[in-house]
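Undergrad: I'll drop the sequence and a predicted model, then ask my questions.
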Amino acid sequence: MRFMMIVKGTTDSEAGTPPSPELVEAMRKYNEELVKAGVLLAADGLQPTSTGVRISYPEAGGKPTVVDGPFTEAKEIIAGYTLIEVKSREEAIEWALRMPDPHGLGQGEIELRQVFEHHEITSDPEELAQEALLRKQLEERKTL
C-alpha cells in the first residue's frame, strides 16, 4: 500500500523561507529511518506557488485554462510530500506521526492519503498489462 504524506503550506513556505538547520537535520534523520525501514519511495519539498502554474478545465471537453501563481488559498497549498510503501494504513499513520513538525514553528500540518493502485481503477487485463510494462520501464530507467 502506498501513502502520500502531504505537507501543507504556510505563509513562511509560500514566502520561500528556508527551514532552520535544526529542521533540516531532523528531516534528514527521519528520511534515513524511512530508508532503513525500506518504505521510502520519494520525498521532496516544493517551491512556493509564485513559481507554479495552475491548469484547470472549466468546461467538459473545452480548452484548459493556465493561471500563473502565486495562489492565495494557503489551506490548499502543498509545501512538500513524502511517498511511502507500507503494509497497512496503521503503519502509514505511525510513520506520519513520527515526522518532525514540517515547518518547525508549530504550524505544520500533514495530510495522509492512500494512493490508488492501478488494479483498483480497472480490471481490464490489457490496461493492467500496459501499466505493468510502463512501471517496469520506469524501474529500468532508474538503474541507468
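TA: Thanks, I have the structure now.

Undergrad: Could you use CA atoms for every contact and neighbour count after this?
TA: Fine.

Undergrad: What is the neighbour count of Glu14?
TA: With neighbours defined by other CA atoms under 10 Å, the count for Glu14 comes to 21.

Undergrad: do Thr49 as well
TA: Neighbour number of Thr49 under other CA under 10 Å is 22.

Undergrad: got the contact list for the nearest residue to it once chain neighbours are set aside?
TA: Of all residues not flanking Thr49 in the chain, Pro70 sits nearest, at 4.7 Å (CA to CA, 6 or more residues apart in numbering). Applying CA atoms under 8 Å, 6 or more residues apart in numbering, we find Pro70 in contact with Pro48, Thr49, Ser50, Thr51, Gly52.

Undergrad: so can I have CSV of those residues showing secondary structure?
TA: As requested, the contacts of Pro70 are exported to CSV (DSSP: H, G, I helix; E, B strand; the rest coil):
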residue, secondary structure
Pro48, coil
Thr49, helix
Ser50, helix
Thr51, helix
Gly52, coil
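
Undergrad: Separate out the buried members of the residues you listed.
TA: Buried members of those, counted by 16 or more other CA atoms under 10 Å: Pro48, Thr49.

Undergrad: Second structure for comparison follows:
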Amino acid sequence: MRVLVMTKGAGADEEKGTPTAEMFEQMKVYNEQLVNAGIMLGGEGLQPSAKGAQVVFTETGTSVVDGPFAESKELIAGYWIWEVRSLEEAVEWAKRCPYDPRYGADQVLEIRPFYEMADFDATLAAASADEESPAPREDG
C-alpha cells in the first residue's frame, strides 16, 4: 500500500522550519534507512507558506489567497510517499523519525493511504453495468 506521510507543525512556528546542520544530518540518515528498506518512493521539504498560494473554491466563485496563511493552525512542512505492507508498518517507521525540540510538542506526522484502483472496483463495476444496460424501449 502507498501512503502519504505529511510532516505538520503549528502555523505560528513556520519560520522555525529551516533545519539545523544536525537535524539535516539526522533526516539524511533517516531517509537513507527508508530508501534502503525499499519504503521511500519520494519526499521533499516544503518552503514556508509565505512563498505559496491557496486557491479557494466556494459556491460564489474561486479566489486566490497569497501566503503566509495566518489563519492556519497547522501547516504541512514536508512529505514522503512510502510503499508499505500496512498502516501499522508506516506507523512504526514514522515513530523512528528524528524529532527537533525547537518546534515544541506540536510536531505531527500524518499518515494517509492513497486510493488504489481496487478501492473503486464496486463503483466501476456498477458504472460499467449501467453503461451496458440497454435503454428502455419506447413502443409507440
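TA: On my side now, so go ahead. From a predicted model like this one, the values you see are computed outputs, not experimental measurements.

Undergrad: Quick TM-score on the pair, please.
TA: Once superposed, the chains reach a TM-score of 0.76 (TM-score structural alignment, normalised by the length of structure 2), with 122 aligned residues with a CA RMSD of 2.2 Å.

Undergrad: Between the contacts of Pro70 of structure 1, which sits nearest Ala129 of structure 1?
TA: Closest approach between those and Ala129 of structure 1, by CA to CA: Gly52, at 34.2 Å.

Undergrad: Would you mind measuring from the closest one to Ala96 of structure 1?
TA: For Gly52 of structure 1, the distance to Ala96 of structure 1 (CA to CA, to the nearest Å) stands at 26 Å.

Undergrad: Helix or strand: which one has Ala43 of structure 1?
TA: Taking DSSP states H and E as the criterion, Ala43 of structure 1 maps to strand 40-45.

Undergrad: now swap in Lys8 of structure 2 and tell me
TA: Assessed by DSSP H and E, Lys8 of structure 2 sits inside strand 2-10.

Undergrad: name the helices or strands packed onto the helix or strand that comes right after that strand?
TA: In the C-terminal direction, the helix or strand that comes right after strand 2-10 of structure 2 (DSSP H and E) is helix 21-36. Judged by 3 or more CA pairs under 8 Å, 6 or more residues apart in numbering; DSSP states H and E, the packing partners of helix 21-36 of structure 2 are strand 40-45.

Undergrad: got the angle for the strand it packs on vs strand 2-10?
TA: Calculated by axes from the mean of the first three to the mean of the last three CA atoms, to 10 degrees, strand 40-45 of structure 2 forms an angle of 20 degrees with strand 2-10.

Undergrad: just checking, what packs against strand 40-45 of structure 2?
TA: Strand 40-45 of structure 2 is packed against helix 21-36, strand 74-83, with contacts defined by 3+ CA pairs under 8 Å, 6+ apart.

Undergrad: Point out the most buried one among these.
TA: strand 74-83 (a mean of 20; mean count of other CA atoms under 10 Å).

Undergrad: What angle do helix 21-36 and that one make with each other?
TA: Using the same axes, to 10 degrees: strand 74-83 of structure 2 against helix 21-36 is 30 degrees.

Undergrad: Which residues does whatever helix or strand comes next after strand 74-83 of structure 2 contact?
TA: Downstream of strand 74-83 of structure 2, the first helix or strand assigned by DSSP H and E is helix 87-94. Residues external to helix 87-94 of structure 2 that are found in contact with it (CA under 8 Å, 6+ apart): Val3, Trp82, Val84, Leu109, Ile111, Pro113.
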